[in-house]
Structure formats: C-alpha cells, structure tokens
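> Model the following, please.
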Amino acid sequence: MAGADRISELHDSILTRILSYLTTKEAVRTRCLSKRWRNVWASVPVLDFDSADFWSYHIPSSTSEQLKCQDKFVEIIDAVLASRQVQQVDRFRLAWKYQVRNYPRHGHPLRRWIPYVVQQLPRVLSLYLEPLYDRLEIPDLTFTCSSLEEMKLQVDCSWLGSPHPPLVALPHLRKLYLGRFYISTDFMDKLLLGCPSLEELELHACCLFISQISCGNLKSLVINGCYPTTEIEVSIPSLQYLKVTVMSSDLLRKQDIFSKTCHL
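Predicted coordinates:
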C-alpha cells in the first residue's frame, strides 16, 4: 500500500536497536510520531546525554539563562531514568561540560544517577565532566560494577585528586581510560588487582604518583601527556603495544616532553 508506515510495523526489538544509534534526547523525541512510538524510547538499552544539546554559546556562562539550561539538562536526565524504571542499560554515556552551577560535594546529581545505572548492569560506562570547582568525586559504586567491560572516566578541572574507592571489583573490565586524575600507588594497586581481565589501559593527562605498573594480562598501555613524579617500571609480560608521552612535573616547562611508541 502506498504511503504505508513499514518502519512502525517492525518489532520493538528492531526499533529500539535503531534508536540506540541516537542520543537519548533524539530518541525521546520519537514518542511524538504516533501512539506506536510513544513508549519505544523507554526500552532503548543505550542512554546518551550530552549537555551540548542544551547549551547556547551565545549566552555568557554566568547568566541565569545558562543556569536554566543546566537545570533543564538535570531535570531531563532525572525524568528519563524515572520513566525507564528497571529497563536494562547496556551503555551509559554522560558528557557534561560547562557546569556553571556549583553543587555540594555530596549533593551532585551524579550521586543519584550512578547507583541507578549500576543496578542495570551496563557493559559500557563513559563519563566526561567539567565541574565548576573541585567538589566532584566519582561515586565508589562506579568501581564495583561487575558487568562493565569498558569504562572511560575524565573530569576536566584543576587536578581532581586521586580516586580512593575502598574496593575495586571489575572482573569483566577489558578497556579502561582515565583522564586528569592523580594516580596514587594505592589506587593503581587496587585497580590492577580488581580488574583481572583488563587488556587495554590508557592514562591521559594524569599526575602519576606511582613507581611501577605490573599486570599479567595487559596487552596495550598508553600513557598520554601524563606527569610522572618518579621513574616508572613497567612489568607486563603480555604487553603488545606501548605508547608513552610524558611531560615534566614542572608544568611551566612545556618543551620537556618524552614520547615513545612501541609495537612489541
């Protein structure tokens, strides 16, 4: 029949697969297409939130209008998570730049979002954040999500500090990216012991308070633009790829850079 809506006739599993390639904001908009589409978005196993979708570059960040944009962003994430109830999350991505509002350390919205996401046993977790001040801590639950296979954490502000979870238990984690953290010996030891399946590790612009990286399963190690405080011994028998770009601990000496890439 001419003009037939064949897409809407597809099974929900196919429709949710199609919507998984959209951002969550775009997926939610499909509810307006027809009654058939009203609740399909709520079953999409991918949640992708980006503050850039709500930010206007033409309005100064200090204005009340930008505060309203940020509050709207938080409200939408809260509403989406509440609407999904116990629907499984396969991938969760949050890119939150230009956080013009200063949240209390223990009152940041991330502290209510992460527990929900962890309960849904995601495979992939990606957090890119730009808090106003150094009052944001990655919730400890992030480091005990047993279903995770890939994780990317980056907090762009002045040095965030070293994560200090009491426990790291990520048995299925294969890929890990950490950006702009202080990496202490205690945290690195917990990380490598708590991630027995880890194959790829990338540290980006981190301050490294460690003297050794020792791991039996790691195949790829990238240390990109980091600031080591001492020499680091790498003891990784299974390593196949190594890339190192380090900068002087004296942040003013930008020219003091060492770069090395090896295929082993």
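
> Could you use CA atoms for every contact and neighbour count after this?
Fine.

> ranges for the strands of the chain?
Along the chain, counting by DSSP state E, strands occupy 46-50, 91-96, 124-129, 150-155, 175-179, 182-184, 200-204, 207-209, 212-214, 220-228, 233-235, 241-247, 257-263.

> Mind putting these into CSV with mean neighbour count?
Shown next, in CSV, are the strands of the chain (neighbours: other CA atoms under 10 Å):
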stretch, mean neighbour count
strand 46-50, 21
strand 91-96, 19
strand 124-129, 19
strand 150-155, 20
strand 175-179, 19
strand 182-184, 20
strand 200-204, 20
strand 207-209, 22
strand 212-214, 15
strand 220-228, 21
strand 233-235, 12
strand 241-247, 18
strand 257-263, 11
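
> got those as TSV, with distance to Val168 columns?
Shown next, in TSV, are the strands of the chain (distance: least, CA to CA, whole Å):
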stretch	distance to Val168
strand 46-50	24
strand 91-96	20
strand 124-129	15
strand 150-155	13
strand 175-179	13
strand 182-184	14
strand 200-204	15
strand 207-209	18
strand 212-214	16
strand 220-228	19
strand 233-235	21
strand 241-247	24
strand 257-263	29
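
> For Val117, which of these is the nearest?
Nearest to Val117 among those is strand 91-96 (7.4 Å), distances taken as CA to CA.

> Which positions in stretch 134-145 come out as buried?
Buried residues in stretch 134-145, defined by neighbour count with 16 or more other CA atoms under 10 Å: 134, 136-145.

> Looking at the residues you listed, which is nearest Gln255?
The closest of the buried residues of stretch 134-145, once distances to Gln255 are taken by CA to CA, is Asp134, at 27.7 Å.

> these two touch, right, the closest one and Ser162?
No: at 11.9 Å, Asp134 does not count as touching Ser162 under the criterion of CA atoms under 8 Å.

> Output the contacting helices and strands for the helix ranked longest in the chain.
Assignment by DSSP state H gives helix 64-84 as the longest helix of the chain. In terms of contacts (3 or more CA pairs under 8 Å, 6 or more residues apart in numbering; DSSP states H and E), helix 64-84 is packed against helix 110-119.

> Would you do the same for the sequence below? I want to compare the two.
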Amino acid sequence: MLPTAGSEPQRAAPADLLAGLPEEILTGHVLAGLPARDVVRTSVLSSRPWRNLWESVPNLDVDLDGVRGWDSAAAFLQHCAAPVGRVRIRGVPRSHCHLADDWVRLVAGKSPPSLSLALPSPPAAALPSLFACDPNALAELKLESCGLPSPPSGFAGFRSLITLDLDNVVLYGERGWAQLEAMIAATAPTLEQLRLADIAFRGVAGDWAIQAPNLRRLVLRLCIGSSGLSRDLGSLPKLEYASVLLCDLDKDNRDCTRLLTALSSVRELELGYFDSATYQDTFGDENTPVSSIAEQMLRLLPDAGLVRNLEYFYMNRISCSPNDMNFIKHIVLYARNLKLASMDLFEFSTKTTVDAARELIGIEKGSPAAEVCFNRGDFCV
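Next comes the predicted model:
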C-alpha cells in the first residue's frame, strides 16, 4: 500500500550485520583485536547476545590502571578467557595490596606471555602465585614493589623470559640472592633485557652474578655492597646498552676489573655515581680518599678495549672533579667510534658548563666527528 499524503514511510530497522556472524569469528577476530576495556564496554552496550561474549574472547590485553572498582578486579580476571594476552596492573591503592597475589593466581592459570604488576611501597606484598605461571609462555615479567618467596620444589624457572624487570623487589627466601641468580640463569638462552633496581634480601646478601650470555640491554640501579652483586658480571658478549648506577663501589677499594670489562662490547653506556670523588669539590676535604673506580677504568681503556664499540656515552650528575675530567678525556681519546659524549652536571658542582667545556678544548679525539657536551638543566655547552 502506498503511503497516504502527509504520512512518513516506515523505515526498516537497520540490520545487525555482526549478529549473524559465527561466535568464533566474533571472539577470535572482531573482538580479539581490541583492548579488554573496549571489549567489555562493547559487550555491555550491545544487544543481549553480546552481553557476556567478552568472556569467550582469547588473548585479551588486560590493562588495570587506577580503576575505580578494585573490589571487582578478581571477578573480572576470573572471567577472562584463557589464554590472556598482556596483563598490566598499576595504580593499585594501598588498601588493596593484599589482594595482589589473588590477582596473580587468577592470571597465572591463563598462560600470560607478559605480566606487569606495580604496587605502592611499602610493604612489598609477597607473590607466591607467580610461580604458577606457565614457564614456557611467560616472555616478559615486570614487578615493582613486590615480594618473592622461595620458589616451590621442582620449579625450574621461567625458561622463555626475554625481558625481566625487578624494581624495589624483596626476595624473602633464606638464600634470596641465590634465588635471584638462579632466576636469571634459568633464562640464559632467551633473556635479552634485564633491569634490576633497589633489589633487597630478607637476610644478609650473598655473592651472586648475572649469567645471561645473550643479554643485549642491562640496567643496574644497585648498592653493590648491600645487594651482594658480584664484581664479575660474567660474559656478556652481545651487550649493546648498559646503564649502571653502582653507588658504593669504592667503599672497600675493591677490584672491579671484571665488572668493567663485562661492559666492553656496549655501543651505548650510561654511568652515574660510579665515582665517589664526584662530591669532593663540594663536600670533601683534603683527607678524603680518591676513588679507585675511575683509576681502574682509566687503566682498562687502552688495554682491555673497554670502549672499542662505544658510540654514545653519558655521565649523570657529575661535579667535573679532576677524576671526572680525566676520565672523560680518556673516553674521548680511546672511543674511536664515538658519536656523542654527554655529561650532566651535579646541581652543586662548583664548575659551570662553560668551565668544563673549556678544559676539553684542543684535546685529541679518537673519533674526529664526536660531539662532546656538558648539560646543566636545559643549558648545554
């Protein structure tokens, strides 16, 4: 029947093109490419057949960052389909830190390839459930302000880790230092990136070393005395980048030759607070002992090829003491592939960037194209 004058034609309801797709297409292709937050939101706002569809979507990237309803986090993780994708939990209120191990337990059973958990500190909540993660699936592990108890008997380690990042992590086992060494050694065939910052042990730290011959990136933020890190890092022939802050190397005038030669293959090197003489210009006196670490590095430069591959060199918060300046001059002289040497001055340094730059005028360069600059805040010379 034709519409009468003045009336509007009836419009057919738009077809739901997605509703006709098989569920395996919806969950495996359409929704699987979205972050978990968007998948759940799409399901909630869609028609009834979609309401719980997100619970069947595999490989979801779960990102819980400062969410409002932390009390419902466990239920959400429990209903995620296995396997999950990357799992990231951050912004947790201190009042909910005690639930962290429950969350890890729910995630561990879903074979995550990547797990990142950051908690407020202190306290460092223990995570015994971490060892329930599939050791063949976990390729990336990042923990901040967490605690690790001793692994269960028979646990052979996370053998597929490519990235390990431990920041302000406490190892609660009686031999926590040995546990950390074994954890790194178990990943030796695959580990490429390692970051250790402010590692602590329940008891006295023993002597441990880094055993990761395929390591490419290394970041250390440790007090070498209290952490127990051995002066022998082991052989790191593939190391390309190293950022090292070992703030008490010189307290016992120890020999750090092996530690330094482990860095000899790097193309990019960042050093900070490695020389206690950094503070002599401001806080020291004539009886303050001269640090040995700079002297050891100076001896190694021409003989051990410490900087044979070095292209980028950074020093953080230095005072441009005589030791600092002598070391910089030797870096510039022996690093034949050097492209940039950048030094960041300590805020209380008695020298200005101009004063420091003048000391290097006319020095011989191993790489004529090398750029050398001194920074102080936003000012660079």
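
> any chance of the buried residues of stretch 134-145 of the first structure in TSV, plus distance to Val89 of the first structure?
Formatted as TSV, those follow (distance: CA to CA, whole Å):
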residue	distance to Val89 of the first structure
Asp134	29
Leu136	24
Glu137	23
Ile138	19
Pro139	18
Asp140	19
Leu141	16
Thr142	14
Phe143	17
Thr144	16
Cys145	13
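
> of all the strands of the first structure, which lies closest to Ala82 of the first structure?
strand 46-50 (12.8 Å).

> what's the spacing between Cys97 of the second structure and Ser145 of the second structure?
Per CA to CA, to the nearest Å, Cys97 of the second structure is found 10 Å from Ser145 of the second structure.

> Over to Ser72 of the second structure?
Distance, Ser72 of the second structure to Ser145 of the second structure, by CA to CA: 22 Å.

> for Val219 of the second structure, same thing?
Val219 of the second structure is 17 Å from Ser145 of the second structure, by CA to CA.

> residues contacting Ile210 of the first structure?
Counting by CA atoms under 8 Å, 6 or more residues apart in numbering, Ile210 of the first structure makes contact with 183-185, 188, 228-230, 232.

> Adding distance to Tyr241 of the first structure, write the residues you listed out as a markdown table.
Below are the contacts of Ile210 of the first structure laid out as a markdown table (distance: CA to CA, whole Å):
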| residue | distance to Tyr241 of the first structure |
| --- | --- |
| Ile183 | 21 |
| Ser184 | 23 |
| Thr185 | 23 |
| Met188 | 19 |
| Pro228 | 20 |
| Thr229 | 23 |
| Thr230 | 22 |
| Ile232 | 17 |
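
> and which of those residues is nearest to Ser197 of the first structure?
For the contacts of Ile210 of the first structure, the closest approach to Ser197 of the first structure (CA to CA) belongs to Met188, at 15.0 Å.

> What's that closest one aligned with over in the second structure?
In the second structure, Met188 of the first structure lines up with Leu180, judged by TM-score structural alignment.

> got it, and Leu221 of the first structure?
Under TM-score structural alignment, Leu221 of the first structure pairs with Arg217 in the second structure.

> Just confirm its match contacts Leu191, I think it does.
No: under the criterion of CA under 8 Å, Arg217 of the second structure is not in contact with Leu191, lying 9.5 Å apart.

> Surely Ser43 of the second structure touches Trp50?
Yes: applying CA under 8 Å, one finds Ser43 of the second structure in contact with Trp50, separated by 5.1 Å.

> so how far is Asp189 of the first structure from His11 of the first structure?
Computed as CA to CA, the His11 of the first structure to Asp189 of the first structure distance reads 47 Å.

> who has more neighbours, these two?
Neighbours of His11 of the first structure and Asp189, each counted by other CA atoms under 10 Å, are more numerous for Asp189; the result is 16 against 9.

> Make sure Asn323 of the second structure is actually in contact with Gln296.
No: using CA under 8 Å, Asn323 of the second structure is not in contact with Gln296; the gap is 11.3 Å.

> Looking at those two now, which is surrounded by more residues?
Asn323 (20 against 15).

> Identify the residue nearest that one in space, chain neighbours excluded?
Take Asn323 of the second structure and drop its neighbours on the chain: the residue closest to it by CA to CA, 6 or more residues apart in numbering is Ala294, 6.6 Å away.

> and that neighbour, what helix or strand is that in?
Counting by DSSP states H and E, the element that carries Ala294 of the second structure is helix 292-303.

> matching residues in the first structure for that helix?
So helix 292-303 of the second structure sits over no part of the first structure, by TM-score structural alignment.

> what's the helix or strand that that helix is followed by packed up against?
Sequence order places strand 312-318 as the next helix or strand after helix 292-303 of the second structure, per DSSP H and E. Packing contacts for strand 312-318 of the second structure, counted by 3+ CA pairs under 8 Å, 6+ apart, involve strand 268-272, strand 340-345.

> which one of those strands has the most crowded surroundings?
Most buried of these, by mean neighbour count (mean count of other CA atoms under 10 Å): strand 340-345, with a mean of 22.

> what sits up against that one?
Contact with strand 340-345 of the second structure is made by 311-320, 332, 353, 370-376, as judged by CA under 8 Å, 6+ apart.

> residue range for it in the first structure?
Using TM-score structural alignment, strand 340-345 of the second structure pairs with nothing in the first structure.

> got the angle between that strand and strand 312-318?
Interaxial angle, strand 340-345 of the second structure versus strand 312-318 (axes from the mean of the first three to the mean of the last three CA atoms, to 10 degrees): 10 degrees.

> in the helix or strand following strand 340-345 of the second structure, what's buried?
Note on strand 340-345 of the second structure: by DSSP H and E, the next helix or strand toward the C-terminus is helix 353-359. Residues of helix 353-359 of the second structure classed as buried under the neighbour-count rule (16+ other CA under 10 Å) are 353, 356-357.

> do you know how far His11 of the first structure is from Arg84 of the first structure?
For His11 of the first structure relative to Arg84 of the first structure (CA to CA), the value is 19 Å.

> residues contacting the equivalent of Arg90 of the second structure over in the first structure?
Taking TM-score structural alignment, Arg90 of the second structure has Trp96 as its aligned residue in the first structure. Contact partners of Trp96 of the first structure, counting by CA under 8 Å, 6+ apart, are 49-52, 128-130.

> just His204 of the first structure next, same as before
So His204 of the first structure contacts 177-180, 223-226 (CA under 8 Å, 6+ apart).

> Nearest to Leu208 of the first structure, out of those: which one, please.
Nearest to Leu208 of the first structure among those, with distances taken as CA to CA, is Cys226, at 7.0 Å.

> can you pull the contacts of the closest one?
Neighbouring residues of Cys226 of the first structure by CA under 8 Å, 6+ apart: 203-208, 245-247.

> let's see it at 6 Å
205-207, 246-247 (CA atoms under 6 Å, 6 or more residues apart in numbering).
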